[in-house]
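Asks: Okay, sequence plus prediction incoming.
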Amino acid sequence: MIKIGDALPAAMLMEYLHAEDGTCSTSGPQAVDTQKATAGKTIALFAVPGAFTPTCSAQHVPGYVENADALKAAGVDEIWCVSVNDAFVMGAWAKDQKTGNKVRMLADGDAALAKATGLTLDLNGKGLGLRSNRYSMLLKDGKVTQLNIEGPGKFEVSDAATLLAQVKA
């Protein structure tokens, strides 16, 4: 399992952005190489079990949207939300959550990042398959400097306020 001091594993995430007028983009999903995208940056990354799920939609994403300016003022270059969903679902969720340019909604469609970090969640018995555990981490130049992993069914340490306090410390 990934830990503080480790590099974020190499993985290819996907991002789907809507056109400026809110319609579907004609360019399709764009690949995001985790190693290239984190190089030289401070990234607040949080992962959720699934787009449009109750806790993720009601608390997790809204908390990061609401705290985006404070996180960026504290030195965070980008905020990433990662979920084991496809890029189109993540794009629709971004539109629904009004993430705008505050939070990048990145798809880990085949759970490559979740598997590589060792932070998977087996929800096969609930019809959701293999997902990502709920967590947050602070990355500096691709290295983990903070890591907050939730217990099963919990939402206590991966919230935006906790990560913001850690960034400011």
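Replies: Received it, and whenever you're ready, just let me know what you need. The shown structure was predicted, so the numbers you read here are calculated from the model rather than taken from an experiment.
Asks: CA only for contacts and neighbour counts going forward, please
Replies: Fine.
Asks: how about the helices of this protein, start to end?
Replies: Under the criterion DSSP state H, helices of the chain are mapped to 34-38, 54-55, 61-66, 68-73, 87-97, 112-117, 160-168.
Asks: this is the comparison structure:
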Amino acid sequence: MPVLKPGDSFPPDVVFSHIPYTEEKGEITACGIPVSYNASKEWADKKVVLFSVPGAFTPTCSVSHLPGYIQNLPQFKAKGVDIVAVVAFNDAFVMSAWGKANRVNDDSILFLSDPDAKFSKTIDWADDASGRTKRYALVIDHGKVTYADIETERGSLQKSGADTVLASL
């Protein structure tokens, strides 16, 4: 499958790994049980913002990229966004811990794992050299892609940052 672009349908059978947040497993050292998260099914009738980072706990991702989405969550909701999700190649345990480390103590932002960058590879937005997901953002509205862009400069948030994606809604 080539790169997704506005007007395309979100691919069928996109499944990520996810550990749903629970209060009893709310401590950063607590491990939940990873479950399959069928994004194609879950997002079919919702407006979704999905942004991808090269890795949890990395400088640009932790200092700038994720915080922008956390801070702007009310504005995304006000624009009719049902789900905000972040994806990286890290396993579900790391993604869960990253959410807890950033005080996302609910599933207001989904922390999804794209093991082996499988989804990112299918849309040609994975780094072949490292095997990581690249930095990109998608808006999916009831199964249709309405925004899709990828960063071409290391550390840049010009195309995938919260402000840019929010302006596209």
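Replies: Yep, that arrived. What you are looking at is a predicted structure, and each value in this text was computed from that prediction instead of being measured.
Asks: TM-score of the superposed pair?
Replies: Once superposed, the chains reach a TM-score of 0.89 (TM-score structural alignment, normalised by the length of structure 1), with 161 aligned residues with a C-alpha RMSD of 1.4 Å.
Asks: want to throw the helices of structure 1 into a markdown table with mean neighbour count and distance to residue 134 of structure 1?
Replies: Below are the helices of structure 1 laid out as a markdown table (neighbours: other C-alpha atoms under 10 Å; distance: least, C-alpha to C-alpha, whole Å):
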| stretch | mean neighbour count | distance to residue 134 of structure 1 |
| --- | --- | --- |
| helix 34-38 | 16 | 18 |
| helix 54-55 | 13 | 10 |
| helix 61-66 | 20 | 12 |
| helix 68-73 | 17 | 19 |
| helix 87-97 | 20 | 16 |
| helix 112-117 | 20 | 10 |
| helix 160-168 | 17 | 13 |
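Asks: Rebuild these as a markdown table, extending it with distance to residue 20 of structure 1.
Replies: Putting those into a markdown table (distance: least, C-alpha to C-alpha, whole Å) gives the following:
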| stretch | distance to residue 20 of structure 1 |
| --- | --- |
| helix 34-38 | 23 |
| helix 54-55 | 28 |
| helix 61-66 | 19 |
| helix 68-73 | 20 |
| helix 87-97 | 11 |
| helix 112-117 | 29 |
| helix 160-168 | 27 |
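Asks: Of those helices, which is nearest residue 21 of structure 1?
Replies: With distances scored as C-alpha to C-alpha, the stretch of the helices of structure 1 nearest to residue 21 of structure 1 is helix 87-97 (11.5 Å).
Asks: counterpart of the closest one in structure 2, which residues?
Replies: The counterpart of helix 87-97 of structure 1 in structure 2, using TM-score structural alignment, spans residues 92-102.
Asks: Against residue 162 of structure 1, how distant is the spatially most central residue of structure 1?
Replies: Closest to where the C-alpha atoms of structure 1 average out (C-alpha atoms, centre = their mean) is residue 81, at 2.0 Å. Distance of residue 81 of structure 1 to residue 162 of structure 1, computed by C-alpha to C-alpha, to the nearest Å: 15 Å.
Asks: need the contact list for the residue mapped onto residue 45 of structure 1 from structure 2.
Replies: Counting by TM-score structural alignment, residue 45 of structure 1 corresponds to residue 50 in structure 2. Taking C-alpha atoms under 8 Å, 6 or more residues apart in numbering, we find residue 50 of structure 2 in contact with 84, 85, 86, 87, 137, 138, 139, 140.
Asks: Then residue 38 of structure 1?
Replies: 139, 140, 141, 142.
Asks: right, and out of the residues you listed, which lies closest to residue 29 of structure 1?
Replies: Closest approach between those and residue 29 of structure 1, by C-alpha to C-alpha: residue 142, at 22.8 Å.
Asks: Matching the closest one against structure 2, which residue comes up?
Replies: In structure 2, residue 142 of structure 1 lands on residue 143 (TM-score structural alignment).
Asks: Run a quick neighbour tally on that match.
Replies: Residue 143 of structure 2 has 22 neighbouring residues, counting by other C-alpha atoms under 10 Å.
Asks: now do residue 57 of structure 2
Replies: By other C-alpha under 10 Å, 18 other residues sit near residue 57 of structure 2.
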